[in-house]
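>>> with the input below, show me the fold.
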Amino acid sequence: MTERLAIRRATPDDVAATWRWRRLPEVGEWITSAPTDYATYRARFVDPARLALTLVVELDGEPIGDLMVKVEDGWAQAEVADQGRAVQAEIGWTLDPAFGGQGYATEAVRGTIGMAFEQLGLRRVHAGCFAANVASWRLMERLGMRREELSRKTGLHRSGEWLDGMDYALLAEDWQG
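Model (predicted):
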């Protein structure tokens, strides 16, 4: 929960609501997988492995966005590998453009980062985007995430063009919830 939003685990019943914004060209421009038909989207969304990573953002009980939280192992040398297990998370987000410009994405991602550090006890959160996705990297910077990488032509966009990528992260010790 945040001041204005509820954040909860996704269920198969969320397919139609999330399809509403994920099918839009302006959303599909930046997300990893942008299926063009409902049946394909539904099959991917309800996959148990995917559902386990997905959260839904609600405003007054209505879904307006979704989040991905993927708990991961940190890199560790062999002798301390056990200490590096499940200590960080990759996060991602989409928001229905109809709700853009009102701070909802920032609030939802802030709440997710807080959950990762405060409830899950993780040490690090990271996210990546195409450098051309200005709204995404600006959101990360607003939340205090540090740019760790700007890579040249590292990601192949569905347009067929290789685009620059950016990776950001935040450590629990730097979090100011």
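>>> could you use CA atoms for every contact and neighbour count after this?
OK.
>>> now the strands for the chain?
5-9, 54-59, 62-72, 88-95, 124-130, 146-156, 162-171 (DSSP state E).
>>> turn those strands into CSV, including distance to residue 177 and mean neighbour count.
Output for the strands of the chain, formatted as CSV (distance: least, CA to CA, whole Å; neighbours: other CA atoms under 10 Å):
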stretch, distance to residue 177, mean neighbour count
strand 5-9, 16, 18
strand 54-59, 18, 21
strand 62-72, 17, 21
strand 88-95, 16, 21
strand 124-130, 13, 22
strand 146-156, 15, 14
strand 162-171, 11, 19
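>>> here is the second sequence; please produce its structure so I can put it next to the first one:
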Amino acid sequence: MLRPEYPILTERLTLRPFAERDLDDLHALTGDPEVVRYLYWEVHTPEETRESLRRRMAQDAITEEGQWLVLAMDLDRRVIGQVVLKWASRVHRQGELGFVMHPAFQGKGYAREAAEAMLRLGFEGLGLHRVYGACDTRNEPSWRLLSRLGMRREAHFVEDELFKGEFGDQYIYAILDREWRTRQETSSR
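From the prediction side, this is the model:
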């Protein structure tokens, strides 16, 4: 079980549960075709974003296997993205990491800050053994970020699923708890 103390502060961001006031910022994400290009949903209408916000607001803790922790990346009271952690398996102590960024804030290290905080929650808070991330092979910024986080590419699935009307390829990246701890020790020196 994982119930973080909020807010979670990184160098420049505040990670926190979504709130009603985030509707416009969330719609800037969910309503942008470039943002949702490699995601499993289509561009949202304002009504769909409102429903999506309601679901996200309830995803502020992980109490059982299969649940997602979904946090807003808040920069000066503006939501610029979201970061997620799924408790994928209790028995195998597996988790899944994900992130979505507004295009205006990509390439500035914000997603990395948020993802590092989520890895810490997964390994220290939830006691995970392995955290993985999956992304479309065409989504180079995402797989490069997973690599910068110390995750290794473990798989390249070729046309493994029908995605938005066509078969797509997918990369799987992962990091083990011992690898993550070694990185933390090395970076603190």
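>>> just put the strands of the first structure in CSV and tack on distance to residue 47 of the first structure.
Output for the strands of the first structure, formatted as CSV (distance: least, CA to CA, whole Å):
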stretch, distance to residue 47 of the first structure
strand 5-9, 14
strand 54-59, 11
strand 62-72, 14
strand 88-95, 18
strand 124-130, 22
strand 146-156, 25
strand 162-171, 27
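>>> report the contact partners of the residue positioned nearest the centre of the second structure.
In the second structure, the residue lying closest to the centroid (CA atoms, centre = their mean) is residue 98, at 2.4 Å. Applying CA atoms under 8 Å, 6 or more residues apart in numbering to residue 98 of the second structure gives the contacts 83, 84, 85, 115, 133, 134.
>>> state the distance from the residue mapped onto it from the first structure to residue 39 of the first structure.
Using TM-score structural alignment as the criterion, residue 98 of the second structure maps onto residue 92 of the first structure. According to CA to CA, to the nearest Å, residue 92 of the first structure stands 23 Å off from residue 39 of the first structure.
>>> again with residue 21 of the first structure
With CA to CA as the criterion, residue 21 of the first structure and residue 39 of the first structure are 15 Å apart.
>>> so what's residue 5 of the first structure up against?
So residue 5 of the first structure contacts 57, 58, 59, 60, 104, 107, 108 (CA under 8 Å, 6+ apart).
>>> trace it over to the second structure, please.
Taking TM-score structural alignment, residue 5 of the first structure has residue 13 as its aligned residue in the second structure.
>>> one more: residue 151 of the first structure?
When the second structure is aligned by TM-score structural alignment, residue 151 of the first structure is paired with residue 157.
>>> kindly report the same for residue 19 of the first structure.
Superposed on the second structure with TM-score structural alignment, residue 19 of the first structure falls opposite residue 27.
>>> excluding residues flanking it in the chain, which one is nearest its match?
Closest residue to residue 27 of the second structure apart from its sequence neighbours, by CA to CA, 6 or more residues apart in numbering: residue 49 at 5.7 Å.
>>> which residues does the one you found contact?
Contacts for residue 49 of the second structure (CA under 8 Å, 6+ apart) come out as 23, 26, 27, 30, 31.
>>> identify the single longest helix in the first structure, thanks.
Secondary structure of the first structure read by DSSP state H shows that its longest helix is helix 104-114.
>>> what range in the second structure matches it?
Using TM-score structural alignment, helix 104-114 of the first structure pairs with 110-120 in the second structure.
>>> mean deviation (superposed) between that stretch and the first structure, please.
Its matched residues in the first structure lie on average 1.2 Å from stretch 110-120 of the second structure after superposition (mean CA distance after the TM-score superposition for the first structure).
>>> over to stretch 170-179 of the second structure?
Averaged over the aligned pairs, stretch 170-179 of the second structure sits 0.8 Å from the first structure after superposition, using mean CA distance after the TM-score superposition for the first structure.
>>> gap between residue 172 of the first structure and residue 121 of the first structure?
8 Å.
>>> of those two, who's got more company?
Counted by other CA atoms under 10 Å, residue 172 of the first structure and residue 121 do not tie: residue 172 has more neighbours, with 18 against 14.
>>> so that one touches residue 120, yeah?
No. Using CA atoms under 8 Å, residue 172 of the first structure is not in contact with residue 120, being 11.0 Å away.
>>> show me what the longest helix of the first structure is packed against.
strand 5-9, strand 88-95, helix 134-142 (3 or more CA pairs under 8 Å, 6 or more residues apart in numbering; DSSP states H and E).
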